[in-house]
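Asker: Generate coordinates for the sequence data below:
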Amino acid sequence: MANHVNLVKLCVGVDSVEDLAAHIKHRGGRTTAHVTRMWPKQGDALLNGGSLYWVIKGVIQARQRIVSLEEYHGGDGVRRCAIMLDADLVRTTGAQRRPFQGWRYLKPEDAPNDLPKGRESETKLPADLAQTLADIGLL
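Answerer: Alright, predicted model coming up:
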């Protein structure tokens, strides 16, 4: 049994994994930050091998390893959490997710598998078939 937990978050304003990869590359460096208002209560478990799984267009499609959690104060002086992420973007098998606010914890056993290196995506199913499979819990 894994001793870590993951996060899942909607990737708002991004249309594809390629868009997210370009955004990460534009920021440069080996880590990127995602700033959130709430501090994860399970921070130790996140730092023990957890990743942030990105939902793009209703489907988990990629993840980034969580490197650290750092305190961040914006211009308004409010304390926030900067989730520091490894810049390497790992593509995953698709997993449907309904819209939600904020982030959610994701148990390792519920996380989608990584795609093999060099494989850009899965074979795309027709939208109606993908939705039907997701509705019955098979996708």
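
Asker: Please make it C-alpha for all contacts and neighbour counts, starting now.
Answerer: OK.

Asker: list the buried ones in the helix ranked longest in the chain?
Answerer: What stands out as the longest helix in the chain, according to DSSP state H, is helix 17-27. Under the neighbour-count criterion of 16 or more other Cα atoms under 10 Å, helix 17-27 has Val17, Leu20, Ala21, Ile24 buried.

Asker: Mind listing residues that contact that helix?
Answerer: Contacts to helix 17-27, defined as Cα atoms under 8 Å, 6 or more residues apart in numbering, come from residues Val14, Thr32, Ile56, Gln61, Ala62, Ala87, Leu89, Arg91.

Asker: What is the helix or strand following that helix packed up against?
Answerer: Helices and strands here follow DSSP states H and E; after helix 17-27, the next one along the chain is strand 31-36. The contact analysis (3 or more Cα pairs under 8 Å, 6 or more residues apart in numbering; DSSP states H and E) places strand 31-36 against strand 79-86.

Asker: to compare against the first, here's another:
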Amino acid sequence: MALHMIKLCVGAGTIEALLDWRRTHQAGESWTLRTRQTPKRAAELVDGGSLYRVFKGVILCRQRILEVRTVGEGAAARCEMTLDEAVVRVVPTPRRAFQGWRYLQPKDAPADLSAEAFGEVPSALARQLRELGAW
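Answerer: This is a model prediction of the structure:
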């Protein structure tokens, strides 16, 4: 059964800022998230789980988790997660601040946004909503 993870997106206030950072810092590499603690339930995360990102108190997107591994040993050990390149926008959902990451049960995960849910949105309006982090 899939299990998800939720993490604050520090340093990027919007999905577009995250994607710009990606193009600048990890272009040509697999998308890797580094964190201190390796999840004990890593097998469940890789079994269809996603990383949900919180921007300024709102969950806005997710990426599928492809691999979870521990690098280093002892006190220097860290976790590296390989993420799918596709960033899927989700229904904006408020979330209080927390440290590190948390597991997110599938029943508590926000639904994916789709163009069909809103019909045809004018591009200028869509851009403004994205800039505000609302879409």
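
Asker: I'd like to check the angle between the longest helix of the first structure and strand 31-36, please.
Answerer: Helix 17-27 of the first structure runs at 110 degrees relative to strand 31-36, counting by axes from the mean of the first three to the mean of the last three Cα atoms, to 10 degrees.

Asker: what distance separates helix 17-27 of the first structure from the centre of its chain?
Answerer: How far helix 17-27 of the first structure lies from its chain's middle: 13 Å, per Cα atoms, centre = their mean, to the nearest Å.

Asker: Regarding the second structure, what is its longest strand?
Answerer: strand 58-71 (DSSP state E).

Asker: on average, how far is that strand from the matching bit in the first structure?
Answerer: Per the superposition on the first structure, strand 58-71 of the second structure and its aligned residues are separated by 0.8 Å on average (mean Cα distance after the TM-score superposition for the first structure).

Asker: buried residues in that strand?
Answerer: Under the neighbour-count criterion of 16+ other Cα under 10 Å, strand 58-71 of the second structure has Val58, Ile59, Leu60, Cys61, Arg62, Gln63, Arg64, Ile65, Leu66, Glu67, Val68, Thr70 buried.

Asker: Looking at those residues, which is nearest Ser50 of the second structure?
Answerer: Proximity of the buried residues of strand 58-71 of the second structure to Ser50 of the second structure (Cα to Cα) peaks at Arg64, which lies at 4.1 Å.

Asker: what's the matching residue for that closest one over in the first structure?
Answerer: The alignment partner of Arg64 of the second structure in the first structure, by TM-score structural alignment, is Arg65.

Asker: Tell me who's in contact with that match.
Answerer: Gly49, Gly50, Ser51, Leu52, Leu85, Asp86, Asp88.

Asker: can you list the residues you listed in a markdown table and add distance to Trp39 of the first structure and secondary structure?
Answerer: Shown next, in a markdown table, are these (distance: Cα to Cα, whole Å; DSSP: H, G, I helix; E, B strand; the rest coil):
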| residue | distance to Trp39 of the first structure | secondary structure |
| --- | --- | --- |
| Gly49 | 17 | coil |
| Gly50 | 15 | coil |
| Ser51 | 15 | strand |
| Leu52 | 14 | strand |
| Leu85 | 15 | strand |
| Asp86 | 19 | strand |
| Asp88 | 23 | coil |
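
Asker: Closest one of those to Gln96 of the first structure?
Answerer: Nearest member of those to Gln96 of the first structure, counting by Cα to Cα, is Leu52, at 15.6 Å.
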